[in-house]
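K.L.:
sharing a sequence plus its predicted fold:
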Amino acid sequence: MDEELAMICFGIISNSGSAKSCYIEAIQKAKEGDFTGAETLMTEGENCFHEAHTVHLDLITNEASGDGVLASLLLIHAEDQMANAEMAKVFAEEIISLYKKLA
């Protein structure tokens, strides 16, 4: 794996992890009744996830144009982290919605 691809993978992992952390913190804010804080963290998470997704989309676009990327454990881990962040978002939205109904 070349250094450029490794850095791309680390960027995906970092941004996905940040997004996931924001979503989990948003749940905690909603649990405390701070729905404005929860919304702010969800937006911050969205921004981080968007960064990860944009870089990942560039890899897919390059592959579609014939400039393929060899699969590696690091790339697979990066994609797994993106998927986990996306699921964390879905769960956070549902849990926050439930906390709002209880408030």
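P.N.:
Sure, I can see it.
K.L.:
could you use CA atoms for every contact and neighbour count after this?
P.N.:
Noted.
K.L.:
mind listing the helices for this protein?
P.N.:
Along the chain, the stretches classed as helices by DSSP state H are 3-31, 35-64, 73-102.
K.L.:
would you mark the buried spots in stretch 59-67?
P.N.:
For stretch 59-67, a neighbour-count test (16 or more other C-alpha atoms under 10 Å) marks residue 59 as buried.
K.L.:
this is the other structure I want to compare:
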Amino acid sequence: MDDAQMAVIMPLIMYGGEAKSSAVEAIRAAKAGDFEKADERIEAASKAIVEAHHGQTELLTKAANGEDVPVSIYMVHAQDHLMTGIAFVDLAKEIIELYKVIKN
């Protein structure tokens, strides 16, 4: 794996992890009744997912154009972080809505 591939993979890991962390912070804020902060953290999580998708799209475009995109443990790890981040954000949104109903 060369430096160019790592330059795409590492942001996937970073932004996927950031999205998950922000989603957890959003749930904790909602649990405490701070829905403004919860919404702010969900927005941050969503922006992190968008950033991660840029790297993923770059890899998919290369593959679609017939370029060799080697799969490594780093690639698998990066995709895992991204998918976990997406799942956490989706679940956090639902949990926040539940807390809003409970608090009202």
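P.N.:
Arrived safely, thanks for sending. Just so you know, these numbers come straight off a predicted model, no measurement behind them.
K.L.:
please work out which of the helices of structure 1 is packed deepest.
P.N.:
The highest mean neighbour count among the helices of structure 1, using mean count of other C-alpha atoms under 10 Å, belongs to helix 3-31: a mean of 21.
K.L.:
mean per-residue distance, it to structure 2?
P.N.:
Comparison of helix 3-31 of structure 1 with structure 2 after fitting gives an average deviation of 0.6 Å (mean C-alpha distance after the TM-score superposition for structure 1).
K.L.:
so which elements touch that helix?
P.N.:
Applying 3 or more C-alpha pairs under 8 Å, 6 or more residues apart in numbering; DSSP states H and E, one finds that helix 3-31 of structure 1 contacts helix 35-64, helix 73-102.
K.L.:
average distance between the first one and structure 2?
P.N.:
The reference is to helix 35-64 of structure 1. When structure 2 is superposed, helix 35-64 of structure 1 averages 0.6 Å from its matched positions, counting by mean C-alpha distance after the TM-score superposition for structure 1.
K.L.:
and the last one, by the same measure?
P.N.:
Superposed on structure 2, helix 73-102 of structure 1 shows a mean distance of 0.6 Å to its aligned residues (mean C-alpha distance after the TM-score superposition for structure 1).
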